[in-house]
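Novice: next comes the sequence, and after it the predicted model I'd like to discuss.
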Amino acid sequence: GCKAGKLLLQYSKSADKYFFYPRPFVPGTGERDVEWVEASGEGTIYSYTVAERAGPAFQDDAPFVVAVIQLKEGPRMLSNVRTDSPYDIKIGDKVKVYFDKATDDVTLPKFDLA
């Protein structure tokens, strides 16, 4: 997924819906026709906060934006939004995914303003 530069979501044909967070069954129905599909990586900011103070591991990044992203496919996910102007972010702003290689083993989906 993220290591390959792809944002993957689970999808159910029987329910015709995408969902996030990952699970082995379809929320609400219990069906097991779950498959992984590539998402567009596009979304809008549903809610956000600007973190002005951070723990030791993130102090150099402050202030930074933590947002709930409403993905084009429907699900919402929590992530960071990369911007030079964190106080100019607005609910409804369009975003596009990028992938942050945090370590050799961990690549995180984060977002840029579109």
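Specialist: Here it is on my side, so go on.
Novice: drop to CA atoms for contacts and neighbour counts, all remaining ones
Specialist: Fine.
Novice: and stretch 34-51, what's buried?
Specialist: By 16 or more other Cα atoms under 10 Å, the buried positions in stretch 34-51 come out as 34, 39, 41-46, 48, 50.
Novice: actually, stretch 8-25.
Specialist: 8-12, 18-19.
Novice: circling back: nearest to A57, of the buried residues of stretch 34-51?
Specialist: V50 (16.5 Å; Cα to Cα).
Novice: which residues does the helix or strand harbouring that closest one contact?
Specialist: According to DSSP states H and E, V50 maps onto strand 42-51. Contacts to strand 42-51, defined as Cα atoms under 8 Å, 6 or more residues apart in numbering, come from residues 62-72, 86-87, 90-97.
Novice: could you redo the last one with a cut-off of 7 Å?
Specialist: With Cα atoms under 7 Å, 6 or more residues apart in numbering as the test, strand 42-51 has contacts from 62-72, 86, 91-97.
Novice: same question, stretch 74-88
Specialist: Stretch 74-88 is contacted from outside by 18-20, 50, 64-70, 110-112, using Cα under 7 Å, 6+ apart.
Novice: got another one to weigh against that:
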Amino acid sequence: MADLAPDAETQPFWDGIAAGELRLQRCGDCRRAVFYPRSLCPHCFSDRLDWFTSPGTGTVYSYTIAHRAFSPFTGTPPYTVALIDLDEGVRMMSRIVGGNRVRIGDRVELKITRLGGEDSPALPCFRVRETV
């Protein structure tokens, strides 16, 4: 598990998760959001990346239901893994929690979760937003 330790580039992201928020980077030159954390903007190669707090909302781009655990952080199968298009314009892979049926196009919101209990790391997961 030592290789999963935060480094200088990812520490602000994990500090945000521990604080219950999703922190992303934004380029100071092209103003585009960036995920995963890195030292150079993948759009314009600027090194002027700043951190901001995302509302943690987005849309399900795609998903799959895993019937076999493939990571120590996944919990007991079956579970849903999805690609989430965040409202800021970046895509991230995450778990869907909360037991609701998931469909492509569903709106989702951040739900910080400890999948393996209180001793496991906090992870950014998402849940389907209730429609009114």
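Specialist: Looks like it arrived, so ask away. Since the structure is predicted, the reported quantities are computational estimates derived from the model, not experimental observations.
Novice: still on that earlier bit, so which of the contacts of strand 42-51 of the first structure belong to strands?
Specialist: Members of the contacts of strand 42-51 of the first structure lying in strands (criterion: DSSP state E): 64-71, 94-97.
Novice: A4 of the first structure: which of the residues you listed is nearest?
Specialist: Lowest distance from A4 of the first structure to these (Cα to Cα) belongs to V97, with 13.0 Å.
Novice: state the distance from the residue nearest to K96 of the first structure when sequence neighbours are not counted to T49 of the first structure.
Specialist: Excluding the flanking residues, the one nearest K96 of the first structure by Cα to Cα, 6 or more residues apart in numbering is E42, at 4.6 Å. Distance of E42 of the first structure to T49 of the first structure, given as Cα to Cα, to the nearest Å: 20 Å.
Novice: and if you look at F64 of the first structure?
Specialist: The gap separating F64 of the first structure from T49 of the first structure is 8 Å, by Cα to Cα.
Novice: now swap in K13 of the first structure and tell me
Specialist: K13 of the first structure sits 35 Å away from T49 of the first structure, going by Cα to Cα.
Novice: whichever residue in the second structure pairs up with E31 of the first structure in helix, strand or coil?
Specialist: For E31 of the first structure, the aligned position in the second structure is S46, judged by TM-score structural alignment. Put simply, S46 of the second structure is coil when judged by DSSP: H, G, I helix; E, B strand; the rest coil.
Novice: now do the same contact list for S46 of the second structure.
Specialist: 29, 40.
Novice: now the alignment partner in the first structure of T57 of the second structure: how far from D93 of the first structure?
Specialist: Correspondence of T57 of the second structure to the first structure, assessed by TM-score structural alignment: E42. Distance, E42 of the first structure to D93 of the first structure, by Cα to Cα: 11 Å.
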